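Chemist: Using only what follows, build the 3D model:
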Amino acid sequence: MTGALVAGLLAGYGIAIPIGAVGAYLVTLSATSGPRVGAAAALGVATVDGLYAAVAVLGGTALSSRIAPYAGVAHRLAALVVLVVAGWLVAGAIRRYRRHTTATAGRDTALTPVRAYAVLLGMTLLNPTTLVYFGAVVVGGQAGGLGGPATGVVFVVAAFLASASWQLLLAAGGLLLGRLLTGPRGRLVTTLGAAVVVVVLAIRLALG
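Modeler: Modelled structure (predicted):
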């Protein structure tokens, strides 16, 4: 059990810590939308990581090998979605700035916590690398005792908790940033800067 717990935590942090386009968007969303939206979005990302970990444990090795040849297409589709999201970020930031809004975080966005959860869930689902990654971890860990049902459950739960803790940390960082930059101009600059980062990461995703 301890081995499965450690393996799950390491796998969860291993897939969550490298900040890509989704992570950058999560930080920005939390900065502009408040703690409830940010936390919901973070859990949306972690849910996919836990789901893909479960699929890998239940036989995702064969599935991940079938998905791997189509990873390039999926990456380009994911990049397109992220670029659309970046455009939406910029458009929303410009509209808010033109209105000279001084609303606090959480009052200047159309995203509810439920919508934020769904958006980040959908964005993360488009990344098949996560499933391939967990499939490889499970294959490597079967010799170490990850083959049983109980240890599989421990592995999945640990992976989800590791991912959730990291995503919530990113959301908290975004929330802190949003509190530091409460003025319309500061939040406009923050959002535009984050949008540039998202675009760059999306291009790398498409090319990778």
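Chemist: alpha carbons only for contacts and neighbour counts from here, please
Modeler: Fine.
Chemist: Can you give me every residue that contacts Ala162?
Modeler: 8-10, 12-13, 16 (CA atoms under 8 Å, 6 or more residues apart in numbering).
Chemist: how does it look with 7 Å?
Modeler: 9, 12-13 (CA atoms under 7 Å, 6 or more residues apart in numbering).
Chemist: what about it, which helix or strand?
Modeler: Under the criterion of DSSP states H and E, Ala162 resides in helix 149-180.
Chemist: Pull out the buried residues from that helix.
Modeler: 151-168, 170-178 (16 or more other CA atoms under 10 Å).
Chemist: hmm, back to that, quick one: which of the contacts of Ala162 is nearest to Leu58?
Modeler: Distances from Leu58 to these, taken as CA to CA, are shortest for Gly12 (16.8 Å).
Chemist: Once you drop chain neighbours, what's closest to the closest one?
Modeler: Spatially, and ignoring its direct neighbours in sequence, Gly12 is nearest to Ala159 (4.1 Å; CA to CA, 6 or more residues apart in numbering).
Chemist: cool, Tyr52 as well?
Modeler: Leu131 (5.1 Å).
Chemist: what's the neighbour count on the one you found?
Modeler: 27 (other CA atoms under 10 Å).
Chemist: show me what contacts it?
Modeler: Counting by CA under 7 Å, 6+ apart, Leu131 touches 52-53, 56, 64.
Chemist: so it is in which element?
Modeler: Applying DSSP H and E, one finds Leu131 within helix 129-141.
Chemist: just how off-centre is that helix within its chain?
Modeler: In terms of CA atoms, centre = their mean, to the nearest Å, the centre of helix 129-141 is set 18 Å apart from its chain centre.
Chemist: Second input sequence below; structure requested for side-by-side comparison:
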Amino acid sequence: MTAALVAGLLAGYGIAVPVGAVATYLVSLTARTSLRTGVCAALGVATADGLYALVAALGGSALAAALQPVLVPLRWASGLVLIALAVRGATAAVRHYRSPRHAAAARRTPPSPARAYLGLLGITLLNPTTVIYFAALVLGSRAAQAVLPLEQGVFVLAAFVASASWQVLLAGGGALLGRALTGRRGRLVTALLSSAVILGLAVRMLMSPA
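Modeler: Modelled structure (predicted):
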């Protein structure tokens, strides 16, 4: 049981800690909205990680075979969604900077926590890296076929908790960033930098070999 707990924690942190496009978007979203919205978005990311950990733990070799035909479409779908988010974020930042009236309206109607949760859940579910990562972990374990259901449950829960703790930490950083950059120019620069990073990571994802 302890081994399954440690393995789950390591797996959760292993997929969550590397800062990619989704993490960048999470920080940027929290900086523009609120900590509550950011935490909900963070839990959306962690939920997707937990679901993939569950599927990988239960699926075994069948999962790896089933994923092969859809890995490329998943990669393209994820990349295109992230590019759209980057372009939308940069466009909105420039528009709000040029027109304070639009900026005030945006602050009055931020994304709801539920919408943020579902949005980040969907984006993360499209990320093929998460699928491959958890499938490789399960298939790489010599005892994968002999693991008890309770141990599988502990592994999945630990992976979810690890991912959630890191994503919430990122959201907290985004909230602090949003408070520090209260001026219009600071928010513009932050949004443009975030969009540039997301765009670069998305293009790199699309250009990577299948």
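Chemist: coming back round to it: now the contacts of Ala162 of structure 1 in a markdown table, please, with extra columns for distance to Val27 of structure 1, secondary structure and neighbour count.
Modeler: Putting the contacts of Ala162 of structure 1 into a markdown table (distance: CA to CA, whole Å; DSSP: H, G, I helix; E, B strand; the rest coil; neighbours: other CA atoms under 10 Å) gives the following:
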| residue | distance to Val27 of structure 1 | secondary structure | neighbour count |
| --- | --- | --- | --- |
| Leu9 | 22 | helix | 21 |
| Gly12 | 19 | helix | 29 |
| Tyr13 | 17 | helix | 20 |
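Chemist: now structure 2: which of the residues you listed match?
Modeler: Counting by both residues aligned by TM-score structural alignment, their matches' CA atoms under 7 Å, these that remain in contact in structure 2 are 9, 12-13.
Chemist: out of those residues, which one sits closest to Tyr70 of structure 1?
Modeler: Among the kept ones among the contacts of Ala162 of structure 1, and counting by CA to CA, the member closest to Tyr70 of structure 1 is Gly12, at 23.3 Å.
Chemist: Does the closest one touch Ala164 like I think?
Modeler: No - shown here, Gly12 of structure 1 and Ala164 do not form a contact pair, counting by CA atoms under 7 Å, at 8.7 Å.
Chemist: Could you pull out the helices in structure 1 for me?
Modeler: 2-16, 21-33, 35-55, 61-67, 71-98, 113-125, 129-141, 149-180, 184-207 (DSSP state H).
Chemist: Looking at those, which is nearest to Gly106 of structure 1?
Modeler: Among the helices of structure 1, the nearest to Gly106 of structure 1 by CA to CA is helix 21-33 (4.0 Å).
Chemist: Mean per-residue distance, the closest one versus structure 2.
Modeler: Here helix 21-33 of structure 1, set against structure 2 after superposition, deviates by a mean of 0.6 Å using mean CA distance after the TM-score superposition for structure 1.
Chemist: Now Ala16 of structure 1: closest residue in space, sequence neighbours ignored.
Modeler: Ser163 is the one closest to Ala16 of structure 1 (CA to CA, 6+ apart), at 5.5 Å.
Chemist: let me fix that: Ala78 of structure 1
Modeler: Leu126 (5.5 Å).
Chemist: for Ala150 of structure 1, same thing?
Modeler: In space, Ala150 of structure 1 is closest to Met1, 7.9 Å off (CA to CA, 6+ apart).
Chemist: Just give the number of residues close to the one you found.
Modeler: 15.
Chemist: do Gly148 of structure 1 as well
Modeler: Around Gly148 of structure 1 there are 12 residues (other CA under 10 Å).
Chemist: didn't His96 of structure 2 look like it was pressed against Ala105?
Modeler: No - counting by CA under 7 Å, His96 of structure 2 does not reach Ala105; the two are 9.2 Å apart.
Chemist: So for these two, which residue has more residues nearby?
Modeler: His96 (19 against 11).
Chemist: contacting residues for that one?
Modeler: Counted by CA under 7 Å, 6+ apart, His96 of structure 2 has contacts 102-103.
Chemist: what's the matching residue for it over in structure 1?
Modeler: With TM-score structural alignment as the matching criterion, the partner of His96 of structure 2 in structure 1 is Arg96.
Chemist: Now do its match against Gly135 of structure 1, distance only.
Modeler: 43 Å (CA to CA, to the nearest Å).
Chemist: So what does Ser65 of structure 1 match up with in structure 2?
Modeler: Match for Ser65 of structure 1 (TM-score structural alignment): Ala65.
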